[in-house]
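Asker: the following block contains a protein sequence and its predicted model.
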Amino acid sequence: MLKFVKNYMDSIAGIEIYPIISLLIFFTFFVVLFWWVFTAKKDYINEVSNIPLDNQKDQIS
């Protein structure tokens, strides 16, 4: 089974670029996320973190 898959993948032209592209997308996403976390304003983080608590107060009243 594995030999069949390997032979099938070898027959596809240009397939070696797909792992490189997926790695670049993965790496870029986490670099951007890391940058956003460290540059986000603390007031915004506190406001967003309190949304579930504020929502519960509205449902009780």
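Answerer: Cool, the structure landed.

Asker: alpha carbons only for contacts and neighbour counts from here, please
Answerer: Noted.

Asker: touching the host helix or strand of residue 33 from outside, list them.
Answerer: With elements taken from DSSP states H and E, the one containing residue 33 is helix 17-39. Under the contact criterion CA atoms under 8 Å, 6 or more residues apart in numbering, helix 17-39 has no outside partners.

Asker: one more to weigh against that first structure:
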Amino acid sequence: MKFINYLQSISEVGKYPLTSLVLFFLFFAALTIWAFKADKKYISNMKDMPFQGDDVV
């Protein structure tokens, strides 16, 4: 049995792609809003974090 046959057996399977698209868009929008509202010092600190330590891996 092919995979598409399994999907066709699920009732209202068409809602899943729309739901995943909406969730992705909401996450992306929230992350974009957070990036613009975040404190610039915090962003700079996170950007430079890998270079602050004296440990060599």
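Answerer: Done, it's in. Here the structure is a predicted model, which is why all the values come from computation and not from measurement.

Asker: how many neighbours does the aligned partner of residue 52 of the second structure in the first structure have?
Answerer: Counting by TM-score structural alignment, residue 52 of the second structure lines up with residue 54 in the first structure. The tally of other residues near residue 54 of the first structure (other CA atoms under 10 Å) stands at 11.

Asker: again, but for residue 23 of the first structure
Answerer: 11.

Asker: need the counterpart of it in the second structure.
Answerer: Superposed on the second structure with TM-score structural alignment, residue 23 of the first structure falls opposite residue 21.

Asker: measure that match to residue 41 of the second structure for me?
Answerer: Distance of residue 21 of the second structure to residue 41 of the second structure, computed by CA to CA, to the nearest Å: 33 Å.
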